[in-house]
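Participant: Sequence isn't available, so here's the structure alone:
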């Protein structure tokens, strides 16, 4: 699809800092531009732990998907706002544990789309890996498109991994989550984490991100984070720093990070 690729590339603006590319920079990736690196450095100058948050977020994803594909027996995943592909992507973890897993990635960033369609391929012949050009501000359209790949009569794990902070209004963010979860059958799971207003430095980092010209990231309180899981059964240990959620007993000790997450099961 060369014409489609050209159209996507025309939507990429390297002079404007972009969330997915900044995050890629913090994770040590190469899919970023000078404006993204400048914004990332501005945040890291006042909140050095942002780099550790990026690293811990991938470890949280790995543990969460491993739990879902393993102990919880989930075989369908809807990863909304997936960001640029990196190591240990959702489909790789799920299909390694359950070869027949079906994964739908969703993002509206053109650079993400270009890379995802090239890199996010099945790791098993039994599995399915698909990618949707979609915006989480239109959850009904995402659900409608996902019906083409996922069976909505069987449990699905929907994932919002560090993306809802870009929604300024908390009730609007809750509405997005509620509308997606509301479309899922019993036994489905919500996996969600975001940066939290649990320290002065992380708050200053959020301010620097907005000053850089990037889309502002709005930190949530712990109470607001808990509201995303209203009506769901929290999986142990409940809402916790992502650096400590189901951390292996023999893992080396880590300092808690200003980001919290959980998994909730729909009754």
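Facilitator: Perfect, thanks for sending it. Computed from a predicted model, the values in this text were never measured in an experiment. Numbering: from 1, shown residues only.
Participant: hey, let's count contacts and neighbours off CA atoms from now on
Facilitator: Noted.
Participant: quick one: contacts for the most centrally placed residue in the chain?
Facilitator: Taking C-alpha atoms, centre = their mean, the centroid of the chain lies closest to residue 161, which sits 2.3 Å from it. Listed by C-alpha atoms under 8 Å, 6 or more residues apart in numbering, the contact set of residue 161 reads 57, 61, 79, 80, 81, 82, 191, 192, 193, 194.
Participant: from those residues, which ones fall inside helices?
Facilitator: Applying DSSP state H to the contacts of residue 161, the entries found in helices are 57, 61.
Participant: Next, check the contacts of residue 161 against the strands and list the overlap.
Facilitator: If you go by DSSP state E, the contacts of residue 161 have 79, 80, 191, 192, 193, 194 in strands.
Participant: Might one say that the third one is in contact with residue 156?
Facilitator: No. The criterion here is C-alpha atoms under 8 Å, and residue 191 misses it with residue 156 at 10.7 Å.
Participant: ok, structure two:
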């Protein structure tokens, strides 16, 4: 698998001078699949908010717990992971196929680095015909949902888990439709009994709001140009009125944690929320 270390030359399909959302996220997780431009975004945010790395950590931990719930408790065997990002420890297919090896996972991303790494990961595990990668824009749901691989890999007469984890806060406000409209298109297409999982940067609307908005400002004015923090009410709208799984939309750290919090949550941990909802 290609590893994008600082002294490597980039593949022709990748511009190392422009930060990538997936590679910035990888840099926050102390990965090696990133370039100087990606690390510059991380360093800029960390200067103003040293705890900001926990945004990525809590998002990844929420992903793992959410997938364990969906596979182990909800019995879901089909997953559409939008904006899957660069492979790391405990990817969606590894979590859910540990519960049920026949679970089907469709990863979707349009970052060339993500697609190259993802396909290489699957080549290392030959025989996993239940996991595929699709190159598509996750903010164009009608096009994505009409993709031949998406249609053929997933059985659209049975429940599907739609994962939008750490993606919607990177939605470009200049697009002609709102995030709510994008999610409505996905939700309308999902079969009955399906689940929607979302994690998103949060404005906690308390004494930590100033730090959240400072991080937002740094993300938006970095070369990456995205990273919006929204209020809980704004995020709740993205679930389209579906029935929330307890405890509802909460800070990611508070969504069925693996154990009690042994110390106070920092500003970053209080500034990313997640939840899962079910379509009746």
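Facilitator: Arrived safely. Model, not experiment: these values are computed from the prediction.
Participant: Can you calculate the TM-score here?
Facilitator: The TM-score (TM-score structural alignment, normalised by the length of structure 1) is 0.91; 260 aligned residues with a C-alpha RMSD of 2.0 Å.
Participant: re earlier: for the contacts of residue 161 of structure 1, give me a markdown table that also has distance to residue 44 of structure 1.
Facilitator: Output for the contacts of residue 161 of structure 1, formatted as a markdown table (distance: C-alpha to C-alpha, whole Å):
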| residue | distance to residue 44 of structure 1 |
| --- | --- |
| 57 | 16 |
| 61 | 22 |
| 79 | 27 |
| 80 | 26 |
| 81 | 23 |
| 82 | 22 |
| 191 | 26 |
| 192 | 23 |
| 193 | 20 |
| 194 | 17 |
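Participant: Now, of the contacts of residue 161 of structure 1, which are buried?
Facilitator: 57, 61, 79, 80, 81, 82, 191, 192, 193, 194 (16 or more other C-alpha atoms under 10 Å).
Participant: what residues are up against the fifth one?
Facilitator: Residues counted as contacts of residue 81 of structure 1 (C-alpha under 8 Å, 6+ apart) are 105, 106, 107, 108, 135, 136, 160, 161, 163.
Participant: Quick check: the aligned residue for the first one in structure 2?
Facilitator: Per TM-score structural alignment, the equivalent position to residue 105 of structure 1 in structure 2 is residue 107.
Participant: The fifth one too?
Facilitator: Residue mapping for residue 135 of structure 1 onto structure 2 gives residue 137, with TM-score structural alignment as the criterion.
Participant: and the closest residue in space to that match that isn't next to it in sequence, how many residues sit next to it?
Facilitator: Among residues not flanking residue 137 of structure 2 along the chain, residue 110 sits closest, at 5.9 Å (C-alpha to C-alpha, 6 or more residues apart in numbering). When neighbours are counted by other C-alpha atoms under 10 Å, residue 110 of structure 2 registers 17.
Participant: so residue 110 of structure 2 touches residue 135, yeah?
Facilitator: Yes. Counting by C-alpha under 8 Å, residue 135 is a contact partner of residue 110 of structure 2 at 5.0 Å.
Participant: ok, residue 251 of structure 1 - how many residues close by?
Facilitator: 7.
Participant: For stretch 183-193 of structure 1, grab the matching residue range in structure 2.
Facilitator: Going by TM-score structural alignment, stretch 183-193 of structure 1 sits over residues 189-199 in structure 2.
Participant: For the matching stretch, buried residues please.
Facilitator: The neighbour-count check on stretch 189-199 of structure 2 (16+ other C-alpha under 10 Å) flags 190, 191, 192, 194, 195, 196, 197, 198, 199 as buried.
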